[in-house]
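**Student:** fold the stuff below for me.
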Amino acid sequence: MAVGTTARRGIDLLAGLLRLIGLLIVAVLVVHIVLVVLDANPANTFAATIASLADTFDLGLSNLFQYSEPKLSVILNYGVAAIIWFVITSVVVRLVRRIG
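**Tutor:** Predicted structure coming up:
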């Protein structure tokens, strides 16, 4: 096996891992939005864990929009964060593949 082929496999593996991590973050944010919209019990362990993770990955946008309807605020704030995470993930994966 050539050295270039091995390096390429490593770069592809790294890019795939970065894409997986980014998409998991996006999924956490989207699941949080769904749980809030559907009025999930905030005391539930699963809902609390997702809310905590979403607060970790919100990029400081959890209070960007403040509407009188809290659900709309959550949809917009965490939705924007999810879109930004998706863009960041796409750009980083593309850069890793291009550099490799």
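
**Student:** rest of the way, CA atoms for contacts and neighbours
**Tutor:** Fine.

**Student:** where is the longest helix in the chain?
**Tutor:** Among the segments of the chain that qualify as a helix by DSSP state H, the longest is helix 3-37.

**Student:** buried ones in it?
**Tutor:** Neighbour counts over helix 3-37 (16 or more other Cα atoms under 10 Å) mark 11-12, 14-15, 18-19, 22-23, 25-33, 35-36 as buried.

**Student:** packing partners for it?
**Tutor:** Applying 3 or more Cα pairs under 8 Å, 6 or more residues apart in numbering; DSSP states H and E, we find helix 3-37 packed against helix 45-56, helix 70-99.

**Student:** Proceed likewise with the subsequent sequence, for comparison:
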Amino acid sequence: MSVGTTARRGAGLLGTVARVIGTAIALVLVLHIVLTLLDANPANGLTIFVANLAAQFNLGLDDLFLPDEPKLAVTLNYGVAAAIWFAITAVVVRIVRRLG
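**Tutor:** Below is the predicted model of the structure:
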């Protein structure tokens, strides 16, 4: 096996890991939106866990939009953060695979 083949495999693996991590982060944000829209019990352990995790990955956008309706605020703010995470992930994966 040549060095070039090994580098391409490594870049492919690194790209896959980056895609999985970025997608998981975006899915946590989307899950937080869904739980909010469906009026999940805010005292439930899963709801608390997802909300805390989403707060860690919202890129500081939890107050980007300030509509009067709290559900709309969560949908807009966390939705924008999820879209940005998807975009960042796509760019990082493309760069990593090109370098490989």
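
**Student:** on that earlier part again, the longest helix of the first structure vs the second structure, average offset?
**Tutor:** On superposition with the second structure, the mean distance recorded for helix 3-37 of the first structure (mean Cα distance after the TM-score superposition for the first structure) is 0.4 Å.

**Student:** returning to what we had before: reformat the helices and strands packed on helix 3-37 of the first structure as a markdown table; add distance to T5 of the first structure and mean neighbour count.
**Tutor:** Compiled in a markdown table, those are given as follows (distance: least, Cα to Cα, whole Å; neighbours: other Cα atoms under 10 Å):
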| stretch | distance to T5 of the first structure | mean neighbour count |
| --- | --- | --- |
| helix 45-56 | 37 | 16 |
| helix 70-99 | 13 | 17 |
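
**Student:** quick one: which of those is nearest G4 of the first structure?
**Tutor:** When those are compared by Cα to Cα, helix 70-99 sits nearest G4 of the first structure, at 13.1 Å.
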